[in-house]
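Visitor: Got a predicted model here, sequence first, then my questions.
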Amino acid sequence: MGLLDRGVEIKSPEQIDLMRRAGLVVGQTLELLRASVRAGISTGELDAIAEDNIRSSGATPSFKGYHGFPGSICASVNDEVVHGIPGGRVLAEGDVISIDCGAIVDGWHGDAAITVAVGAVPPEVSELMRVTEESMWRGIAAARLGGRVTDISHAVERHVRGQGRYGILEDYTGHGIGSEMHMAPNVPNYGRPGKGPKLVEGIALAVEPMLTLGSKHTELLEDDWTVVSEDGSWAAHFEHTFTLTSTGTWVLTALDGGEAALSALGVPFGGR
């Protein structure tokens, strides 16, 4: 493991393999939660499902106890953009829930998020989810060895702006990840390309666009965790952790390593 560009952690292949193990636990947990989402289930019940699956897989939840956070997932419903605390809230038909999940294996982290509709939702909400997820993949696809971090940022923003009028959160960003969950550098979801640390083999980043149907501005609720849209507009959030290898891009939290989505975008797959 080395340091580059003001504290950016560069991982060895062996360390990336541990991150892949953590990433698979995260990916499998999120798929289990996706299948568990239904009207009548509480966010606390989803949290219990996640913690059980993470621990039974030989991993530790990244979120539980992190700066005092009480859950193993973040569960953010409707106008809650990120960092919602799981608890007694019961999901209803027509809700959307963003589920953010992290796991640690032998000291190495994986981090990813999905947004799931509870039954049928309005077309504009389905479109918001589609654009958010696609923008994440466009951001990851823009990463190339020798490029810069904001190449990712620019690709996310360009895709979003080309799809309609959405609020792109600016106060919350993607991030470096590895021996800690949140590390340098920040990975904004907007901006000009060609800036920030260089993208090199062994870097690991979490790309996570957060979009709303309205304002980019947010408020923090009294629990000091839950971030909501300022204007009450609904939100979506998707995230994956990826790395760059000598042969291409490897999405450590995707069950297939991101191969299908990357191939569709003409990006070489770098998984092992």
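Guide: Done, it's in.

Visitor: make it CA atoms for all contacts and neighbour counts henceforth
Guide: Will do.

Visitor: can you map out the helices along the stretch 1-150 of the chain?
Guide: Secondary structure of the stretch 1-150 of the chain (DSSP state H, counting those that start in this stretch): helices at 13-36, 43-56, 123-141, 149-161.

Visitor: quick one, which of those is packed in tightest?
Guide: helix 149-161 (a mean of 24; mean count of other C-alpha atoms under 10 Å).

Visitor: ok, second structure coming up, stack it against the first:
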Amino acid sequence: MMNDDINLERRRSPEPPIYGPEAFEGMRRAGRLAAEALDLMVEHTKPGVSTAFLDKLAYEFGRDNGAYPAQLNYRGYRNSICASINHVVCHGIPNDKPLRDGDILNIDVTYILDGWYGDTSRMYYIGDVPRKAQRLCEITYESLMRGIAAVKPGATTVDIARAIQTYAEAERCSVVRDFCGHGLGRVFHDAPTILHYVEPSYSVTLQPGMMFTIEPMLNLGRPHVKVLSDGWTAVTRDRSLSAQFEHSLAVTETGYEIFTLSPKGLDKPPYGG
């Protein structure tokens, strides 16, 4: 949960909220700031830099722009970003260990700006990255964009999942089942739940004004994960590489609007040190 003196995590809605024009403006500002933070990371994600340094950078960037990191103190989490390296699927905790040549790194940042949540993540190449790791990142990014392309009024959450799963598995990657996308706006984790694999028993019809994240996690090996004793860090059980990309978006009258696109066009790799 958030600190009481910063922001309270509001109660999850039983049904997906439908937002109007004011919300779109707020989400554009919050989403852009989160995307700018990830742009800022590009010049710093290189061998020898620690994820603790990147965490401090994200906190200071948010502070200087009037925003607060949603992860910080959320359910006891003590950092401003999640930094997930190689076989870490998500929720990696920043530390002082230096990044190494050949690592792949996911940075996940969420800012609260004027009460609105901007949530996004990207993969970064650290130095000279093996081709198999690059390919995983490329497939994961394409999976995200195919999921987003399925968003339109009258479509369903199953359409998003099918677009992601069909492509990922055709490219011989597995889709993680343990984590999912989520609604957001004034609430960090709201309805609807966005699965990245097809589960026919769960289907929500999309309507203009719905806002949510799509954030597929793909593994080079099997989809199974485990959470380490710190209660946060999720890793692949078979130690295979994992990658994730995430955007925040909304359903519009004609399709979708992505709130977290990079102002510098750095949404997809390669970039980084």
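Guide: Arrived safely, thanks for sending. Only a predicted model underlies this, so the values are computations on that prediction, with no experimental measurement involved.

Visitor: quick revisit: nearest approach to Ala264 of structure 1 belongs to which of the helices of the stretch 1-150 of structure 1?
Guide: In terms of C-alpha to C-alpha, the element of those nearest to Ala264 of structure 1 is helix 123-141, at 10.1 Å.

Visitor: Show me what that closest one is packed against.
Guide: Using 3 or more C-alpha pairs under 8 Å, 6 or more residues apart in numbering; DSSP states H and E as the contact criterion, the elements in contact with helix 123-141 of structure 1 are helix 149-161, strand 204-207, strand 210-212, strand 235-237, helix 259-264.

Visitor: distance between the last one and the chain's centre?
Guide: Centroid displacement of helix 259-264 of structure 1 relative to its chain, using C-alpha atoms, centre = their mean, to the nearest Å, is 18 Å.

Visitor: Over to the third one?
Guide: Strand 210-212 of structure 1 sits 12 Å away from the centroid of its parent chain (C-alpha atoms, centre = their mean).

Visitor: ok, now stretch 84-102 of structure 2?
Guide: Worked out by C-alpha atoms, centre = their mean, stretch 84-102 of structure 2 lies 15 Å from the chain centre.

Visitor: Provide the aligned range in structure 1 for it.
Guide: Counting by TM-score structural alignment, stretch 84-102 of structure 2 pairs with residues 76-94 of structure 1.

Visitor: can you pull the contacts of whichever residue in structure 1 pairs up with Thr51 of structure 2?
Guide: Under the alignment (TM-score structural alignment), Thr51 of structure 2 pairs with Thr43 in structure 1. Applying C-alpha atoms under 8 Å, 6 or more residues apart in numbering to Thr43 of structure 1 gives the contacts Ala75, Pro86, Gly87, Gly88, Arg89, Val90, Leu91.

Visitor: Which PyMOL command selects the buried ones in these?
Guide: A single PyMOL command suffices to select whichever of the contacts of Thr43 of structure 1 are buried according to 16 or more other C-alpha atoms under 10 Å:
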select buried, resi 75+86+87+91
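
Visitor: Closest one of the contacts of Thr43 of structure 1 to Thr249 of structure 1?
Guide: The nearest one, if we look at the contacts of Thr43 of structure 1 relative to Thr249 of structure 1 and count by C-alpha to C-alpha, is Ala75, at 28.6 Å.

Visitor: Now for the closest one: which residues touch it?
Guide: Thr43, Val82, His83, Gly84, Ile85, Pro86, Ile97, Ser98, Ile99, Asp100.

Visitor: now that we have these, which one has the most neighbours?
Guide: Ile99 (29 neighbours; other C-alpha atoms under 10 Å).

Visitor: ok, now how distant is the alignment partner in structure 2 of Leu32 of structure 1 from Asp230 of structure 2?
Guide: Using TM-score structural alignment as the criterion, Leu32 of structure 1 maps onto Leu40 of structure 2. According to C-alpha to C-alpha, to the nearest Å, Leu40 of structure 2 and Asp230 of structure 2 sit 28 Å apart.

Visitor: Which one of the helices and strands packed on helix 123-141 of structure 1 lies nearest to Leu128 of structure 1?
Guide: strand 235-237 (6.7 Å).

Visitor: which strands and helices sit next to the closest one?
Guide: Going by 3+ C-alpha pairs under 8 Å, 6+ apart, strand 235-237 of structure 1 lies up against strand 80-82, strand 96-105, strand 108-117, helix 123-141, strand 210-212.

Visitor: Same list, the ones you listed, but as a markdown table with distance to Ala254 of structure 1 please.
Guide: Listed next are these as a markdown table, based on distance: least, C-alpha to C-alpha, whole Å:
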| stretch | distance to Ala254 of structure 1 |
| --- | --- |
| strand 80-82 | 20 |
| strand 96-105 | 13 |
| strand 108-117 | 9 |
| helix 123-141 | 11 |
| strand 210-212 | 19 |
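
Visitor: Just give the nearest non-adjacent residue to the spatially most central residue of structure 2, would you?
Guide: With distances taken as C-alpha atoms, centre = their mean, the residue of structure 2 nearest its centroid is Glu246 (3.4 Å). Distances taken as C-alpha to C-alpha, 6 or more residues apart in numbering place Glu215 nearest to Glu246 of structure 2, at 4.1 Å, with adjacent residues excluded.

Visitor: For Glu80 of structure 1, see how far away the aligned partner of that neighbour in structure 1 is.
Guide: Here Glu215 of structure 2 is matched to Glu208 in structure 1, going by TM-score structural alignment. Per C-alpha to C-alpha, Glu208 of structure 1 is found 15 Å from Glu80 of structure 1.

Visitor: Give me the more crowded residue out of these two.
Guide: For Glu208 of structure 1 versus Glu80, the count of surrounding residues by other C-alpha under 10 Å is larger for Glu208: 30 against 27.

Visitor: Verify the stated contact: that one with Phe238.
Guide: Yes: counting by C-alpha atoms under 8 Å, Glu208 of structure 1 touches Phe238, with 5.5 Å between them.
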